[in-house]
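K.L.:
Okay, predicted coordinates and the sequence, questions at the end:
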Amino acid sequence: MIGAGIVLLGVGVADLIRLYVPSRGRGVAYAAAALLILIGAAGADAVVWAFVAVAVAAVWVLATPGSTGGRAGLWPLIAVAAASFVAVALHGVRVDQGPLGEAWPAGSPLGAVSFDVAVFVVGAVTFLVESGNVVVRAALRGGEVNADSPTALKGGRLIGPLERVLVFALTLTGAFTLLAAVLAAKGIVRFPEISRDSALGTRAEYFLIGSLVSWVTALGAAFLLWWGTAG
């Protein structure tokens, strides 16, 4: 469980650095983030997964396009998903969670949340914020729909992260009725803009592909948490 959280955290932080840090300072920012992840993982007796996370994040950054240009397909996402699945399969919620786990408070407003689960949730949310956008852009570039074309629905870069985090949270809390309402509301809000593109259907295709990929990414993260804590 904690291994998957560290991998997702590493990839998510790398994408946030790529988005917000100027190119001249990215090398230092990447090194600082890797060092912090390594130190934190050492305190949780999961240092091996820190090295895995750094390697996966490096491949991710090199293989995926940024906010503009490039076409990588979905194989980097498959690599991240495979590493996360292996981590959950090997280690669920551990009994011995290291010094940081021992210092972690036993209670929370949501009940008893272990350190491993907390790290996974932080990693998953970090991944869903910007890396989810990278996944959606890769999916759209994989076909004929261009995410950077004038037909792209504006606001998706902000709405997408909020939507994924909300889907992730509502799925974990079992609020499926509210989840369905949120997804339906998005379609209702977007319908007038989509309907104006009846001739080519590009907006509708963009909306459907982007939304489905975004939702599946969030649901996949929720599934990993459910699987890791089921045992």
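P.N.:
In hand now; what should we look at?
K.L.:
use CA for all of it now, contacts and neighbours both
P.N.:
Fine.
K.L.:
tell me the secondary structure for the residue sitting furthest away from the middle of the chain?
P.N.:
Ranked by distance from the centre of the chain (Cα atoms, centre = their mean), the top residue is Ala199, with 34.0 Å. Following DSSP: H, G, I helix; E, B strand; the rest coil, Ala199 is assigned to coil.
K.L.:
try this one side by side with the last:
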Amino acid sequence: MTALTLLALGLRDLLAVTPGRTSRHPWLALLAAVGAVLIGGVVLAGGAASAAETLSAVALALGAVLAWHALARAGSPHLRVGALGGVVGLAVAEHTGALTVAHGPVGMALLGAGLVLVETANVVTRDVLRLAGRPSTDDVHDADDVHDADDDGEGLRGGRFIGPMERLLMAVLGLMAAWQAVAAIMAAKGIVRFPEISKDARAGDAKGGPMGASAEEFLVGSLASWTLAAGAGLVVHLALAGG
């Protein structure tokens, strides 16, 4: 169920921001996500799960993606973060045996976790930053592309890709138990941001916020992003252990 839900959420959010018809018509992204759930249900039915367990997994995944789509249109960070917490609760119930549903195959868990780390994690990180007091900016997806949103030029806008690549890399390294490499990435990110944070501490936030705002924004955004990477890695680990 968890793998199927993550697959649907990740696909919906990725298609919603991909240039093309789905970005102009969000219902197409929802339709694709619903189709992915139904196809995933067929895959689950072909496994060892019973019909009741498969139907339960499909029903929960459909409910999650429909609720997520509605909340995305509403634009409420409180409700979206709460909805993600609900998905986490269902995942815990699934893997502790408190909820009897069909478990997705390892490949589905890998695909779902990867898709979620690409764009859904951007949405959640942005919501966490808004809850922490950062002004709402529809063009900002992660703590790493704060300045990309403020820059109207045609230069490199790497921040839009740093967050997803960082999360994917950290999840893979975590699954490989390469903790030294994970720590090195965290340290390197802090070193890269150090000049900006130091400048903010001396002269105040260039964006008009109080002194130290850049450091707080960096910490909140990074910790939220890393937590999501760790959660996705845990989902894959549980799928591997169950397989």
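P.N.:
Good, I have the coordinates. What you are looking at is a predicted structure, and each value in this text was computed from that prediction instead of being measured.
K.L.:
how about Gly70 of the first structure, secondary structure?
P.N.:
When classified by three-state DSSP, Gly70 of the first structure comes out as coil.
K.L.:
surely it meets Thr64?
P.N.:
Yes: if you go by Cα atoms under 8 Å, Gly70 of the first structure and Thr64 touch, sitting 7.4 Å apart.
K.L.:
which one of these two has more residues nearby?
P.N.:
Thr64 (23 against 13; other Cα atoms under 10 Å).
K.L.:
what sits against the closest residue to the more buried one other than its chain neighbours?
P.N.:
The shortest distance from Thr64 of the first structure to any residue other than its chain neighbours is 5.4 Å, reached at Ala72 (Cα to Cα, 6 or more residues apart in numbering). The contact partners of Ala72 of the first structure, by Cα atoms under 8 Å, 6 or more residues apart in numbering, come to Ala63, Thr64, Pro65, Ala138, Gly142.
K.L.:
Over to Pro26 of the second structure?
P.N.:
Contact analysis of Pro26 of the second structure by Cα under 8 Å, 6+ apart lists Ala16.
K.L.:
chain center to the helix ranked longest in the second structure, what's the gap?
P.N.:
Across the second structure, the helix with the greatest residue count (assigned by DSSP state H) is helix 213-242. With Cα atoms, centre = their mean, to the nearest Å as the basis, helix 213-242 of the second structure stands 9 Å off its chain's centre.
K.L.:
same check, this time on stretch 14-23 of the second structure
P.N.:
17 Å.
K.L.:
buried stuff in it?
P.N.:
For stretch 14-23 of the second structure, the neighbour count (16 or more other Cα atoms under 10 Å) marks Leu14, Leu15, Ala16, Thr22, Ser23 as buried.
K.L.:
swap in stretch 200-207 of the first structure?
P.N.:
Across stretch 200-207 of the first structure, burial judged by 16+ other Cα under 10 Å covers Thr202, Arg203, Ala204, Tyr206, Phe207.
K.L.:
neighbouring contacts of it?
P.N.:
Contacts with stretch 200-207 of the first structure, where a contact means Cα under 8 Å, 6+ apart, come from Leu140, Val145, Ala147, Thr151, Ala152, Leu153, Glu193, Ile194, Ser195, Asp197.
K.L.:
Name the SS class of Ala177 of the second structure, please.
P.N.:
Put simply, Ala177 of the second structure is coil when judged by three-state DSSP.
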